[in-house]
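Q: Below is the sequence, then the predicted model.
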Amino acid sequence: MTVLWVKTLHILFVVAWFAGLFYLPRIYVNLAQTADPGARAVLLGMARRLYRFMTPLAVLAVLLGLWLYLGWGVGRGQLWMHVKLAAVAALVAYHLLCLAALRRFERGSNTHGHRYFRWFNEIPVLLLLLILAMVVIKPF
């Protein structure tokens, strides 16, 4: 497989992963607002399925990115890539925080309100901006 195909697939999986990262916290906003058991069950089902769907996308995005970095040396030794990798590590941590929130909702032990999840939903937007700036502008 050529480097261009790996880049193409990497971008595809990153975009798909971000779609999940943008939508899952919106489900959490609704979960934090509802007291209706029927709506809660539907939203929990949606959240579980979305998390199960987006996790393999995240793994593929990260693995293909590592292949570009380690296999072809894309960005190796450049500060912009180190900043990008740190942002990706933060994104993986955010993904895991989404799982922790899902588990709290499943147990009925969530203590955060809808406003918290509205702000929580902005984190991947900021990380995406940072990642894109590093990849496109390469400021360092």
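A: Structure received.
Q: Going by C-alpha atoms from here, please, whenever you check contacts or count neighbours.
A: OK.
Q: Check which helices and strands the one helix or strand residue 19 maps to sits against.
A: Here residue 19, judged by DSSP states H and E, is contained in helix 3-33. Judged by 3 or more C-alpha pairs under 8 Å, 6 or more residues apart in numbering; DSSP states H and E, helix 3-33 is in contact with helix 37-66, helix 79-107, helix 114-120, helix 123-132.
Q: let's bring in a second one:
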Amino acid sequence: MLWVKAIHVIAVVCWFAMLFYLPRLFVYHTMSDNQAIKDQFKVMERKLYRGIGTPSLWLTIIFGLWSVHYAWEYYVSSTWFWIKMALVLTLVVYHHICGYYLRQLSNDQCTKSHVFFRWFNEFPTIILLASVFLVVLKQPL
């Protein structure tokens, strides 16, 4: 069981690496006026999203559910767990919104500014903080 949790945590770290870095690439992409640099960002963004982010998303979900099934009765009756699941679902939606912006940028059709993406980039940090506090503080010390 501990190896399942370990893989879940590793997948979460990899997924968050993408959630933090991809919107930062969007910032630089939208700031650039050089087409060759924009084309390089397109490659980097696609590889990050498809090669790291999406597989990490699926591993996070699979190994998270696998971990939960060991003590389903406990989790299903815990309010903190359902709040955390709502936060995870929110991140899954955010992940797909990143994919939407990635497609727009790859087709040179994105109208969002670098300022928008600077703010957009902060959202996963808030979700991470809330999730970590929920998990760590679920029981009194």
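A: Structure's in. What do you need? None of the values given here were measured: they were computed from a predicted structure.
Q: TM-score for this pair?
A: The pair, once superposed, lands on a TM-score of 0.94 when counted by TM-score structural alignment, normalised by the length of the first structure; 138 aligned residues with a C-alpha RMSD of 1.4 Å.
Q: circling back to that earlier point, TSV for the helices and strands packed on helix 3-33 of the first structure, including mean neighbour count and distance to residue 28 of the first structure?
A: Below are these laid out as TSV (neighbours: other C-alpha atoms under 10 Å; distance: least, C-alpha to C-alpha, whole Å):
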stretch	mean neighbour count	distance to residue 28 of the first structure
helix 37-66	16	8
helix 79-107	16	8
helix 114-120	15	6
helix 123-132	15	14
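Q: Looking at the ones you listed, spot the one closest to residue 22 of the first structure.
A: Checking those against residue 22 of the first structure by C-alpha to C-alpha gives helix 123-132 as the closest, at 7.0 Å.
Q: now what about that closest one, what contacts it?
A: Under the criterion C-alpha atoms under 8 Å, 6 or more residues apart in numbering, residues 18, 21, 22, 83, 84, 87, 88, 90, 91, 94 lie in contact with helix 123-132 of the first structure.
Q: any chance of the residues you listed in TSV, plus distance to residue 133 of the first structure?
A: Shown next, in TSV, are the contacts of helix 123-132 of the first structure (distance: C-alpha to C-alpha, whole Å):
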residue	distance to residue 133 of the first structure
18	16
21	19
22	19
83	10
84	9
87	11
88	13
90	16
91	15
94	19
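Q: Which pair of those residues spans the longest distance?
A: 22 and 83 (21.7 Å).
Q: Quick check, residue 13 of the first structure in contact with residue 60.
A: Yes. Under the criterion of C-alpha atoms under 8 Å, residue 13 of the first structure is in contact with residue 60, at a separation of 6.5 Å.
Q: How about residue 138 of the first structure: what's its closest non-neighbour residue?
A: Of all residues not flanking residue 138 of the first structure in the chain, residue 80 sits nearest, at 5.5 Å (C-alpha to C-alpha, 6 or more residues apart in numbering).
Q: quick one, what contacts the one you found?
A: 134, 135, 138, 139, 140.
Q: Which ones among these map onto strands?
A: Taking DSSP state E, every one of these sits outside strands.
Q: Roughly how far does the residue nearest the centre of the second structure sit from residue 63 of the second structure?
A: Most central in the second structure under C-alpha atoms, centre = their mean is residue 19, positioned 3.9 Å from the mean C-alpha point. To residue 63 of the second structure, residue 19 of the second structure is 19 Å away according to C-alpha to C-alpha, to the nearest Å.
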